[in-house]
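Trainee: Return atomic coordinates for the entry below.
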Amino acid sequence: MAEASTRKVSRVKKDIISELPGNIHEYILGCLPIQDAVRTSVLSTRWRHTWTMTPHLIFDNQFLCRMMVKISKYTDPELKALKFVSVINKALLLHNGPIVSFSIEFPSYECDSRIFHDFIDQWIPVLSRKSIKQLSLDDFKLGEYTAHHFSSLDLTHLRLISFWFSYTSTSGGFTYLTNLELINVAISKQCIFDCPVLEKLTLVVCTGLSHTNFHAPKLKCLHQMCDEISLAGFENLGLKNLTEFSCGLCNCLSELEPSETSNLAKVLCSLHNIEIIYIAAEFIQFLAGGGSLRNLSKPLHNLKTLNISGINFVDSDIISCLLCLIRSAPNLCKLNISADIYTEFSVYGDLRKDYRVGDLDDFTIDQLKIVTLSYFEGRRAELELVKYLLAHAPLLKTMSIHRHAIVTKDVSLLIAEEMLQYTRASSRAQIRYLEQPVVINVFEGFECFYT
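Mentor: Next up is the predicted model:
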């Protein structure tokens, strides 16, 4: 009995986690908030310094909230900022290994932001010695501060939020940068960022910045969310290697200046290798300017996925633009469309007028297999689009439709009965109804900057 009891106690005391390899320990700590990772130092002598080897130092929103509670007893903004950065300084001082990624979300109020900028300049040399590759700074306040020498770091990924970025040509280039995200960033003057290996560029509501400010010959993914749009940046794109492109506009284009030639052609005709397109917010309205086209002069042979959100099915120019995109993508496989939920609703019975989205000719969408339509209201233009796609997609497998909540059951039944009568080019084509819409948002996580 005593021997069995001893074996039982031995099994209970056995520390399986501590016996795991060091890289597993680092992975576990990397999944914890930074405060909890540091607290593991009290578990045992073996764990005392384990957190100091974690390659990811992430001072995220959870850390920010905890710190704001701790420093709330102080009233001086400068003292609050110093207390905040002192914790980060201590973590950097005690850290013993390389730092792959370093991320901070700074307080947006009650603290002196000048302190943060001063300490960023002090951290950059430390991070350089730690061989940092990924840097993310969320400052929340714009201000004219001394330029931070981010280009002195061998970064592969840089993310800046709410920064005044006074970059100059003398600051050097970003030799190793492959992914750059600038959100609510402003620059002091027009300048060119030298990024010879940059592959992905994201610009969200930036002032004085567009893709034309970058020398990036290997750019493959370009994501832009703008306050305003100009064709000046698209006429000579120099983006022939792009495989993924997205653009959205924050503001309504009710006062859009008329264009003499098609905006759609100007923007997309040079994107010969494009595979995925996201068209968000008001950008579809911009593309529809300058007259409708049946096809682009140069087909988008590589385009496989087309995502459009916020399309107004009341505007015939926008619908023509949509059809032009579909016809110009002979190898399109997946089509995702989300209707504009703010367009004035009309009941199904009011839409039974003579409206057609296009001629039912011999044109076929040979590779189209998946279609999703979200916030479907049963407008005549929507029904004609469904009819058009069913009749021209011989390989279509599923057409998934999410009905707008405002559509009544009686109207839904009428819509379903009509669609059952449509001719289908594919014998396998099925119409499915979704409870939830398919979210089309390449800018996920940046909603606060354009809603």
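Trainee: Please make it C-alpha for all contacts and neighbour counts, starting now.
Mentor: Will do.
Trainee: my read: Leu303 touches Ala329, true?
Mentor: Yes. Contact status for Leu303 versus Ala329: in contact at 5.9 Å, counting by Cα atoms under 8 Å.
Trainee: so how far is Thr261 from Glu384?
Mentor: 27 Å (Cα to Cα, to the nearest Å).
Trainee: actually Phe102, not the one I wrote
Mentor: For Phe102, the distance to Thr261 - Cα to Cα - is 47 Å.
Trainee: More neighbours: the two, which one.
Mentor: The neighbour comparison of Phe102 against Thr261 (other Cα atoms under 10 Å) goes to Phe102, with 17 against 13.
Trainee: Secondary structure element for that one, which one?
Mentor: Element membership of Phe102, judged by DSSP states H and E, is strand 101-105.
Trainee: which secondary structure elements does that strand contact?
Mentor: strand 56-59, strand 134-138 (3 or more Cα pairs under 8 Å, 6 or more residues apart in numbering; DSSP states H and E).
Trainee: Of these, which stretch is the most buried?
Mentor: strand 56-59 (a mean of 22; mean count of other Cα atoms under 10 Å).
Trainee: which outside residues touch that one?
Mentor: The contact list for strand 56-59, computed with Cα atoms under 8 Å, 6 or more residues apart in numbering, reads 30, 33-34, 99-105.
Trainee: again, only this time at 10 Å
Mentor: With Cα atoms under 10 Å, 6 or more residues apart in numbering as the test, strand 56-59 has contacts from 26-27, 29-35, 37, 51, 88, 91-92, 95, 98-106, 132, 134-137.
Trainee: Quick one, which of the residues you listed are buried?
Mentor: Among the contacts of strand 56-59, those buried by neighbour count (16 or more other Cα atoms under 10 Å) are 26, 29-30, 33-34, 37, 51, 91-92, 95, 98-106, 132, 134-137.
Trainee: this one as well, want them side by side:
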Amino acid sequence: MENLKRLHRDILRELPDMLIFDIFWRLPMTDVVRTSLLSKGWRNFWTTSPFLNFDNRAMLFGDDSWRGFDGKEVYRVPLCLYSCSSLKELSLQSCNLEIDGNVQWNKLESLTIKAFRVTANLINQILSATPHLKVFDLTYVDKGGNLSIQSTSLKELSIFKYFLAAADLFVVSELRICTPNLETLEISGFPYKKYLLMDVSSLTRAFLDSVPSDHFFQFGLSNALSQILPSIQHVEYVALSDCCTKEIGAMKTKCAHSAFLNVKSLKLRCCLYDYKQVIGALEMFPQLNRLVIEDEKGNSHQDDTESLKFEANLPESFLLRLRTVEVTWSEGYGVFPLIEILLKYASKLEKIVFQLNEIKSPATSDSLFYVSEKLLRMRRSSSSNCKIVLTKLRPSSHWNNSGN
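Mentor: From the prediction side, this is the model:
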């Protein structure tokens, strides 16, 4: 009789809470809610979890007859979620957020929102109800309205704005940021009409990305950068996408050469064949110690056998403090003009690391040998002891902004 009772006991209820919460975090949210059928003690247990991940991307092509879908392939977040006061980490991806009442996320520390349907007013409402939020990652379609990020607790902020319809491109919107304790800021996607970075005094890392530039978006991007750059001049680490690198290189004639006096580490994603624009951008970082460059376009190849020449009126402070350079590029030799300039002017350069992506191309088969031969013939500055490291990598499809 005793053995029979053991067989019928609710074993799931005896699992440690943190183990159950860890299971919830790893499961699709549809399955998490369905776990309420497994045990009486689990009926509403998922609502007490400190970690929840609503990821609709895995469900878009699944069974849309399950409760929660609104018929338009967007999952409706249960209203009871907004009263989950125990939440510390929450991820909402491809979901429909509809708040009815007050949000009670007083303990929330990390929030990811990647939604098709979310308004600036709703985001503002959420932020006002998360007094301890430290990490906020937002991806959304701008449908109008001014987005205001005001928080004394935020440490990391990432904002990506995109569009689904052509009408979204002409939305006039404003981004206002007042975060005195913010340390890391990433702004990417289509630019806002107006930026107000009112207090980012604690910022140490800034990532600026944008959509591929053309004549239509060039003015918008230039206008955005002219508003953002003055507010982040005090940071120590900067990462720029290809479009932003080009714009900053073109803007150098309008800005003081010492625009970023505190930046020690810089990461550029750019086309190495546009080396003059890269040099123009580098002029604005006189205190640079470390430079990381990733080739954005490695599909052009040329056998560069003639001596390279570069004429420019560079400032006396150009690259005087640069010690380390890391270059990742594909087979092709447009990298040489830039490297020649670095070797010529960076008098304190200690190390250059070349990481060659392996791709099929008509370039010389023994690329690393060819590169080493070219480098040995290049003119160097007083930094004759600079160490050069050549390696091969597999192709990378994603720009990792964590390089520091």
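Trainee: hmm, back to that, which helices and strands does the helix or strand that the strand holding Phe102 of structure 1 is followed by pack with?
Mentor: Using DSSP H and E, the helix or strand that follows strand 101-105 of structure 1 towards the C-terminus is helix 113-129. Helix 113-129 of structure 1 is packed against helix 77-94, with contacts defined by 3 or more Cα pairs under 10 Å, 6 or more residues apart in numbering; DSSP states H and E.
Trainee: buried ones in the helix it packs on?
Mentor: 77-78, 80-85, 91-92.
Trainee: and Arg380 of structure 1, what does it touch?
Mentor: 313-314, 346, 348-357, 386.
Trainee: Just send those residues back as a markdown table, with secondary structure and neighbour count too.
Mentor: Shown next, in a markdown table, are the contacts of Arg380 of structure 1 (DSSP: H, G, I helix; E, B strand; the rest coil; neighbours: other Cα atoms under 10 Å):
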| residue | secondary structure | neighbour count |
| --- | --- | --- |
| Phe313 | coil | 20 |
| Val314 | coil | 17 |
| Ser346 | coil | 15 |
| Tyr348 | helix | 18 |
| Gly349 | helix | 12 |
| Asp350 | helix | 9 |
| Leu351 | helix | 14 |
| Arg352 | coil | 12 |
| Lys353 | coil | 9 |
| Asp354 | coil | 7 |
| Tyr355 | coil | 12 |
| Arg356 | coil | 16 |
| Val357 | coil | 19 |
| Val386 | helix | 18 |
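Trainee: how about the helices and strands packed on strand 101-105 of structure 1 in TSV, adding distance to Leu296 of structure 1?
Mentor: Converted to TSV, these look like this (distance: least, Cα to Cα, whole Å):
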stretch	distance to Leu296 of structure 1
strand 56-59	46
strand 134-138	40
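Trainee: among those strands, which is nearest Ser171 of structure 1?
Mentor: strand 134-138 (17.4 Å; Cα to Cα).
Trainee: quick one: secondary structure of Asp317 of structure 1?
Mentor: Here Asp317 of structure 1 is recorded as helix under DSSP: H, G, I helix; E, B strand; the rest coil.
Trainee: pretty sure it is in contact with Arg294, am I right?
Mentor: No. In this structure, Asp317 of structure 1 is not within contact of Arg294 by Cα atoms under 10 Å, at 11.5 Å.
Trainee: So the two - more neighbours on which side?
Mentor: Asp317 (20 against 15).
Trainee: Skipping adjacent residues, who's closest to the more buried one in space?
Mentor: Ala288 (5.8 Å; Cα to Cα, 6 or more residues apart in numbering).
Trainee: Please, where are all the strands along the stretch 101-250 of structure 1?
Mentor: Applying DSSP state E, counting those that start in this stretch to the stretch 101-250 of structure 1 gives strands spanning 101-105, 134-138, 157-161, 179-183, 193-194, 200-204, 214-215, 221-226, 244-249.
Trainee: For these, could you give me JSON lines that also reports distance to Ser171 of structure 1?
Mentor: Converted to JSON lines, these look like this (distance: least, Cα to Cα, whole Å):
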{"stretch": "strand 101-105", "distance to Ser171 of structure 1": "21"}
{"stretch": "strand 134-138", "distance to Ser171 of structure 1": "17"}
{"stretch": "strand 157-161", "distance to Ser171 of structure 1": "16"}
{"stretch": "strand 179-183", "distance to Ser171 of structure 1": "16"}
{"stretch": "strand 193-194", "distance to Ser171 of structure 1": "9"}
{"stretch": "strand 200-204", "distance to Ser171 of structure 1": "19"}
{"stretch": "strand 214-215", "distance to Ser171 of structure 1": "14"}
{"stretch": "strand 221-226", "distance to Ser171 of structure 1": "24"}
{"stretch": "strand 244-249", "distance to Ser171 of structure 1": "29"}
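Trainee: Now that the residue nearest to Asp317 of structure 1 has come up, it's in contact with Ser316, right?
Mentor: Yes. Contact status for Ala288 of structure 1 versus Ser316: in contact at 9.4 Å, counting by Cα under 10 Å.
Trainee: so what's in contact with the two at the same time?
Mentor: What both Ala288 of structure 1 and Ser316 touch, as defined by Cα under 10 Å, 6+ apart, is the set Leu322.
Trainee: Alright, that wraps it up for me.
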